[in-house]
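**Student:** Fold the following for me, if possible:
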Amino acid sequence: MKYLIFGANVTGQTFFENYLNKIEIVGVVDREIKKYSKHFEGIGCWSNMTEVPSNILENINVILVASSSIKQSESIKFMLQRIVENLNINVVSIFEIDFYADFMSTLSRESRVTFFKEKKGDITYRLDYDDLNKDSIVIDLGGYMGQWTSDIYSKYNANVFVFEPIPEYCEFIKKRFEKNPKIKVYECGLADRQYISKIYLNEDATTTFGDIDSPYYNVELIEYSNFMKTNNLNTIDLIKINIEGGEFDLLDSIIKNDDVKNFKHIQVQFHDFVPNSDIRRENIRQELKKTHKLTYNYDFVWENWSLKS
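**Tutor:** Predicted structure coming up:
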């Protein structure tokens, strides 16, 4: 089998490095290949498909799409299929490089964060929802200073429920949006059940898994299902979850109670300081796959799941 990589970005580079001696990679195509060619020594480098020599094109079995976005990969695959048909070459298959298994797992968390920032993920991936509008219901869990709420509201004019249990942060958010009736702010958190929890402070982060010697607050966490019933919220168009370790119990409960289909989009940051975080995250992901599709993924940074149509 002969493989051609389409995309010379970091995903393509990492795949090439990992699989160079395992499969036969004949070349790479990228419109900015001059910038990246040094990473692909020993194979052909071309800026577009029409530059690939005919004797190589005729023998390609698989085209690997190197993309950091599953959504982007799908559009590239469609485009490549048309190109393959027009060039009249017999390619067995076109598929995206498995972003989770073949790329993200090779990077440290620091590198994943850097890569996410390079992609301007906070203003692209995390705000990009084609079906949100002025009637949408959005929940922001872990409001902090309210910037994500501000961005999502500005883009869609949506109705936003913000939860921030730390008094100082919550007060700041309340003042920030006090003249906006479409943004409601609550000094508590949402959880799998109602209880009082210790929230430890660590600079701009908070967590329920802190050092016992760290400063902390006793904060109220309310059961998500009771909140939804009280406010007549049958469907949540988007929920953003950044609750410093509490995401595991919350999502486990949402899935167990069969409420997951009531959430159209789930944007979540998992945290690896939680015991057995890898196993727990993977179990949740396997359950989410039954009802939702992954639209982007940066392990333990940000990922998004959208309800299947």
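**Student:** contacts and neighbour counts: CA atoms only from here.
**Tutor:** Fine.
**Student:** Residue 194 and residue 219: what is the separation?
**Tutor:** 11 Å (CA to CA, to the nearest Å).
**Student:** Sequence B follows; please return its structure for comparison with A:
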Amino acid sequence: MGLGQKIIEAIEGFRDSQRKKQPGVVGQFWRDGGKQLLYDLPIVPGGMVIDAGGYKGEWSIGMVSRYGCRSWIFEPAPVFFQYCQEYFGKNALVEVHKAALGGENRKAAFSFFDNGTSEYGAGNSQCFEVDVIDVARVFDEAGTSIACLKLNIEGGEYEVLERLLETNHILLCDSLLIQFHRQPAGYKESYENIVAALQKTHVRVWCYEMVWEKWIRKDIQ
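**Tutor:** As a prediction, this is how the structure comes out:
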């Protein structure tokens, strides 16, 4: 192992130890395995995943390397879209889309806050226009079941899930990884309604409230 790799591993080890020391649900998530929990999924080579809120593509990197699956990344922030596009540029298993998922096709103004970039954040000087794409259309274009739908989209998950439930495209999701957020206004009622609806078709395997949840379709369970 080269010196550079040793330094990287040392830094990551320190970060991991700090994460585990955090109080409450966040710390418990990391103590229970953290990111490794996000990779234990019912996926076979050639399966398809959707990575909504791709950021720097870390989850897709892990999924493609572990399972040999295909990934569609949706990342609206120009800097992170470009990062993913350059990183995966020669990887035929990955498509990177400069767009956000939503309940309909529309334009939206997003505010840039690194990995908290959102349509629902407080406005700042780094606002930019985003193409929001109807998630039902994306599923139709995929033309296959989705081995995992990963949602980390800073409040947009409610709109996406409501649309999938409305159109019954939710039945095409073998599994879901969802990070729910305390936004937009009315999120509590939306969360309760979504959970109640999901329980008809999927089983919640584990839940770290407002951190991450994992759901598996009942016939796969």
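**Student:** quick revisit: quick one: which of residue 194 and residue 219 of the first structure has more around it?
**Tutor:** residue 219 (18 against 14; other CA atoms under 10 Å).
**Student:** Now which residue in the second structure aligns to that one?
**Tutor:** Counting by TM-score structural alignment, residue 219 of the first structure lines up with residue 130 in the second structure.
**Student:** Report the secondary structure element holding the nearest residue to its match once chain neighbours are set aside.
**Tutor:** In this structure, residue 130 of the second structure finds its nearest non-sequential neighbour in residue 108, 5.2 Å apart by CA to CA, 6 or more residues apart in numbering. Using DSSP states H and E, residue 108 of the second structure sits in strand 106-111.
**Student:** against the first structure, where does that strand fall?
**Tutor:** Going by TM-score structural alignment: strand 106-111 of the second structure matches residues 195-200.
**Student:** List the contacts of the matching stretch.
**Tutor:** Stretch 195-200 of the first structure is contacted from outside by 206-211, 214-222, using CA atoms under 8 Å, 6 or more residues apart in numbering.
**Student:** can you rerun that using 7 Å?
**Tutor:** Stretch 195-200 of the first structure has contacts (CA atoms under 7 Å, 6 or more residues apart in numbering) with 206-208, 210, 214-222.
**Student:** for that stretch, which positions count as buried?
**Tutor:** Counting neighbours by 16 or more other CA atoms under 10 Å, one finds that the buried residues in stretch 195-200 of the first structure are 198, 199, 200.
**Student:** Adding distance to residue 298 of the first structure, write those out as TSV.
**Tutor:** Below are those laid out as TSV (distance: CA to CA, whole Å):
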residue	distance to residue 298 of the first structure
198	29
199	26
200	26
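**Student:** and of these, the nearest to residue 186 of the first structure?
**Tutor:** residue 199 (15.9 Å; CA to CA).
**Student:** so how far is residue 242 of the first structure from the closest one?
**Tutor:** For residue 199 of the first structure relative to residue 242 of the first structure (CA to CA), the value is 14 Å.
**Student:** Longest helix in the first structure, by number of residues?
**Tutor:** helix 70-87 (DSSP state H).
**Student:** same check, this time on the second structure
**Tutor:** helix 3-20.
**Student:** Identify the residues contacting that helix?
**Tutor:** Helix 3-20 of the second structure has contacts (CA under 7 Å, 6+ apart) with 27, 28, 30, 31.
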